[in-house]
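Visitor: build me a model:
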Amino acid sequence: MPRTWCLFAGLIFAFVAPLRAQIDIEVAVDLSAPRTPISPLIFGFNHDLAGWQKATLRRWGGNSTETYNWVNNCSNSGNDYLQANSRWLARHMPAARRGEPAAVLTAFHEESVRRGVPSIVTLPLMGYVAADDLGPVLPGEAPPSRRWKRVVLEKGAPLSDQPDPSLDTVYLDEEVAYLTRKFGPAEGPTGIRFWALGNEPGLWAETHPLAQREPMKCREYVERAIAAARVVKRIDPTAQVVGFTAFGISEYARFHRAPDWETLRRERGYHWFVDYFLDEFARASAADGRRLLDVLALNYYGEDELERHGGLLGVMQSPRTLWDPGFREASWVGEVMANFTPIIPRVRDSVARYYPDTKIGFTEYDFALPDAYPGGVAMADTLGIFIDQGVFLAAAWPRVGHDLMTQAPARYAVAAHRLYRDFDGRGGTFGDLLLTATSSDTASLSAHASLDSHTGCVHLVLLGKTLHATDNVTVTLKGAGTDFRKVRAWGFDGATPQLQELSSVESIDGNRFVYTLPRQTSVHLVIEPAPAVGGPGRE
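Guide: I've put the predicted structure just below:
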């Protein structure tokens, strides 16, 4: 009997032990390397989420903005909802204001000014905007028809603050001039700082099949985008132009289904459409004697199939497609688009070759499960990757449900931003100077570090990507030149997206300490320097 019981107990232990597994991970933070400033504009959003008012950038974009008529505040929903013309974008405004020119944009940017953050405003480049708010547009009413207004880039006549709504055309330069006069130039305290060249142009034939019946050609879009950039720079030379807000990797690579891409690629020897876009803007800028594109902007969404094929772990791993050359995600991107990943280093190479000093931005991004721990980790890791890779601006768009009339919660997506922007509930933020942090087990733990130039504290974000194992993380501060004494921690976990203060490390020996990270836990560590020895009054 005792022998049988021992065997039984051994079997139990064999099955239970893995559930209590521990992983030893080394994290090294290098304080000796050059410390580059971190752009604060990567913590932006496309729409305001309940309970979160600390976005550093607000973008006015999305499918409906591509058909927004600034004269009457109407837009067309395209395939998002019945091809309907409406005042959906003005739905939260008082009825009396909906007839004012650019009332939607005015209200949006006034809120940005109130918060003290810049706006990105999308310009409609597809060619047609909504003429009315009379509901669904039938196939027989595709443009040109009375249900649409044609967009003309330049009026060729004096620009008015009271545009004529009876005209069949809407003028882009008049829109930019109206808002610039209203708010002042971009370099001023209230001006619109960024203008975006349309929204996901490679998808127009799918999102707005009535207005764009065939896939947009590469040449046609780029020529139109350059012309629009010239309009912006002529009216406000201090404004920054953002483009091309591509929807995903197939648009980065070949402008989605553009019929002229393969010919262009063979003739010019480009690797992907990003090269062509940058090259054409560089040539146009050289001809004009001024920069026409300031920020190369992409949209990036984790693939829906990641959750099916890779499970919860696949969702947490997926941001590595942005930076890790040895990673292949569990989706079609990992299988057939490997020549275009990792994305950000590829983009940097293209910028260096074709249009140096162009900044990089992500005007939309998100991953699956924004209201669950894996989605929060993916969002927080992406923010850390943007910091590490020197991204200039970013605006999250958590997928909070496909029903336009409701919003599902995105509490973990907000928790990810709070981990960097308000980790202690008192406005505590990640540092302002980049430090290099390396994890010995990237699949289990991501690490992102910074230095606060004012306090001397090192900030280290550790993102646990294991579902069951505890991480024993040994942190080493290399090349510090100073001693650190204490670690405080705040974080969220799989049980709650609410950030809480967690266990601290009361003493550090030789700038090296161990932090135990329970399963499904992500933390922001604040590593405090020891008081300086000596000072006034000491010999």
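Visitor: please make it C-alpha for all contacts and neighbour counts, starting now.
Guide: Noted.
Visitor: so which helix or strand takes in the nearest residue to Leu462 once chain neighbours are set aside?
Guide: With Cα to Cα, 6 or more residues apart in numbering as the criterion, Leu462 has its nearest non-adjacent residue at 4.8 Å, and that residue is Ala447. Using DSSP states H and E, Ala447 maps to strand 445-451.
Visitor: before we move on, the earlier item: which residues touch the residue nearest to Leu462?
Guide: Applying Cα atoms under 8 Å, 6 or more residues apart in numbering, we find Ala447 in contact with Val27, Gly384, Ala437, Thr438, Ser439, Leu460, Val461, Leu462, Leu463.
Visitor: give me every residue that touches Gly302.
Guide: Residues near Gly302 by Cα under 8 Å, 6+ apart: Val315, Ser318, Pro319, Tyr365, Asp366, Phe367, Ala368.
Visitor: tell me the secondary structure at the first one.
Guide: Under DSSP: H, G, I helix; E, B strand; the rest coil, Val315 falls in the helix class.
Visitor: that one and Met216: what is the separation?
Guide: Separation of Val315 from Met216 (Cα to Cα, to the nearest Å): 32 Å.
Visitor: what do you get for the last one?
Guide: Computed as Cα to Cα, the Ala368 to Met216 distance reads 29 Å.
Visitor: which other residues reach the following helix or strand past the strand holding Ala447?
Guide: Toward the C-terminus, strand 445-451 is succeeded by strand 458-464 as the next helix or strand (DSSP H and E). By Cα under 8 Å, 6+ apart, the surrounding residues in contact with strand 458-464 are 377, 380-381, 430-431, 444-452, 471, 517, 519-528.
Visitor: compare with the first, here's sequence two:
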Amino acid sequence: MRLHNAIKALILISVTLQMPLLYAQSATFKINTSLEKKSISPLIYGYNAYADGTNRTGWNNQGGLAALQSLNLASRRLGGNSMTSFNWENGVTNSGDDWCNSSNAAVSAATGAGDPSQTSGLAYYTPGAGLINFHDQSLTLNTYSLLQLPAAGKLPKDIINLYPPATCKGSDLWQSAAGPSNIDTARWLDIVNDKPTTVDALSTSPSLADNVVYIDEELNFLIQQYGNAANSRGIKGYELDNEPDLWHHWADVNNGSGTHYNLYPNLTTVGDVFQRNIALATTVKRMDATAQTYGPALSGYLGLFSLWAVWDGVQSHQPADWANYNVEPFATNNTGDRYRYNGMTLANAYLSSMKQASQTANQRLLDVFSFHYYPQASYTPIDRVQAARSLWDANYVEPTWITQTGNGFTDGRGLQIVPKLKQAIADFYPDTKLAITEYDFGGRDDISGAIAQADALGIFGKQGLYLATYFGDAEGFIASGFKIFRNYDGNKSVFPEISVQAISSNNANGAVYAAVSAADPNTLHIIAINRLVTSLSSSFQITNPTSFKTAQVWGVSGTSTAITARTGVSNIASNKFSYRLPASSVMHFVLTP
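Guide: Alright, predicted model coming up:
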């Protein structure tokens, strides 16, 4: 989940420079349907269930069933800070520093499981009620379910304050009576991945009195309910907890010491996070060898860099064992090129650790490397429309502390997060897939939100991501950004599944993405983005065996979130045509012979 920049920054002052778009108002888009052909994973069109700010529950979340169906998405994640402490046995979660450290019914209620019982002791909900609601909704929507499992070590036992005040920062409500500590240890339960055979067989009606929550029992419950991941109804993927870099770090003077410092009382170390991921992945694969595992779900660049780093005004503080990992081959893969991974050393160490553990276990323990992306420069429309370029573009140097010379990260170079992580995967654990399980560029109520969202989806497909799940309100202009790919004509017509080469002569002005379908290779889809607040003169030059004659066009621009049919193209000659893209717009062209 998005936190204040000060938590994620190595320095106290984050520099944000305003970069006026003083660019020539034109761009040439070149498309070659024979080059750079690759499959686009449909799972990049996904969202985080119940991750909105409106307190709507069940189907009402994200605007309701009809709204979700109109987005025509392909994946859903149940994850976030509250899932780190979700007790599947009775539906209780602890919100940590996000919400007064209160134990409440936030996750279960949000899924539509209703209000918690006040008369059944600890049995606030039947076992797995929230999980069943989540996955049943996924089945209705025909989407892939990614479910986050807990790994930090403790879970809440009961509900202490169901509705803590909105102004709760600094007012911890974990314990019911005043005392010297915020932590009432009697209300924590231990997580045990594998239930001992000396206890009892795995049960779908777990004991609420044994002070233990078994993860293999949770997995068994879901498998008994839906079958394993190979089954058409089964849950396909499990994420190995969430943002361990923010569980508990050195106290930051402005933003505290992490999200779950009560649940995880010691400062987080690299080795402990790795071992918890390995142990949980081993349990998942033992219970369901067909399920996919995702990890480590780091919160952003600083997590990829060193798990966590906090500047106290005098010096930097990092995990106690960071020196064991900030070494070769993790730093540069023995190449001496300190920018080979743009400083994302922790990612390399994690991949290497998971590979070694997989070799020992004689099975792959990590299927998908996952991380979160909340751009540091997307708080104004000017920055927002450029922000997604940090995911790939070497020529885009975002105006933030990460790229600032002298801070020890990219030193004036573009971030290129996705290509750098793909290089890390190739070097340290080949064939691992890549996912962004939380991201948000903002702009729900502004056309810049549609531009950033569409740009991100185009990048995900072009760069070969396996899964991406947006975190926030999938409404307004965010919905427009999804629909331009997944329902551009109101009939759930989609951008097709085979990406082809598409190059913009000026990425600061506009972006371009192109794809064809195996079922209809003679139809070409192009999505063109105008980042400028003025119209953009664009020239399209297409290399393709078939000569295209006409193009239908749909787009979103201005102040309306509606995607509407626009003036088409009827004068395509030699596979070339010109089109003036409206100011601040996203256009979907469908070209036919």
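Visitor: so what number do they get for TM-score?
Guide: Scored against TM-score structural alignment, normalised by the length of structure 1, the superposed chains reach a TM-score of 0.88; 496 aligned residues with a Cα RMSD of 2.0 Å.
Visitor: quick one: which of Ala368 and Met216 of structure 1 has more around it?
Guide: The neighbour comparison of Ala368 of structure 1 against Met216 (other Cα atoms under 10 Å) goes to Ala368, with 26 against 21.
Visitor: which position in structure 2 pairs with that one?
Guide: Counting by TM-score structural alignment, Ala368 of structure 1 lines up with Gly442 in structure 2.
Visitor: surely that match is in contact with Ser378?
Guide: Yes. Applying Cα atoms under 8 Å, one finds Gly442 of structure 2 in contact with Ser378, separated by 7.1 Å.
Visitor: now the common contact residues for the two.
Guide: Listed as contacting both Gly442 of structure 2 and Ser378 by Cα under 8 Å, 6+ apart are Arg384.
Visitor: hang on, the earlier thing: mind listing which of the contacts of Gly302 of structure 1 are in strands?
Guide: Counted as lying in strands by DSSP state E, out of the contacts of Gly302 of structure 1, are Tyr365, Asp366.
Visitor: counterpart of Ala349 of structure 2 in structure 1?
Guide: In structure 1, Ala349 of structure 2 lands on Tyr276 (TM-score structural alignment).
Visitor: and that match, what element?
Guide: Using DSSP H and E, Tyr276 of structure 1 maps to helix 273-288.
Visitor: please name every helix or strand in contact with that helix.
Guide: Under the contact definition 3 or more Cα pairs under 8 Å, 6 or more residues apart in numbering; DSSP states H and E, helix 273-288 of structure 1 sits against helix 218-235, helix 249-254, helix 343-354.
Visitor: let me have those in TSV, extended by distance to Val242 of structure 1 and mean neighbour count.
Guide: Shown next, in TSV, are those (distance: least, Cα to Cα, whole Å; neighbours: other Cα atoms under 10 Å):
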stretch	distance to Val242 of structure 1	mean neighbour count
helix 218-235	9	19
helix 249-254	15	21
helix 343-354	14	18
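Visitor: which stretch among these approaches Pro409 of structure 1 most closely?
Guide: For Pro409 of structure 1, the closest of those is helix 249-254, at 27.1 Å, according to Cα to Cα.
Visitor: re the thing from before, spatially nearest residue to the match of Ala349 of structure 2 (excluding sequence neighbours)?
Guide: Tyr276 of structure 1 sits nearest to Tyr270 (Cα to Cα, 6+ apart), 6.6 Å away.
Visitor: equivalent analysis for Ala378 of structure 1, please.
Guide: Met316 (4.9 Å).
Visitor: map that neighbour across to structure 2 for me.
Guide: When structure 2 is aligned by TM-score structural alignment, Met316 of structure 1 is paired with Val385.
Visitor: distance of its match from Ser75 of structure 2?
Guide: 25 Å.
Visitor: more neighbours, those two?
Guide: Each of Val385 of structure 2 and Ser75 has its neighbours counted (other Cα under 10 Å); Val385 has more, 30 against 24.
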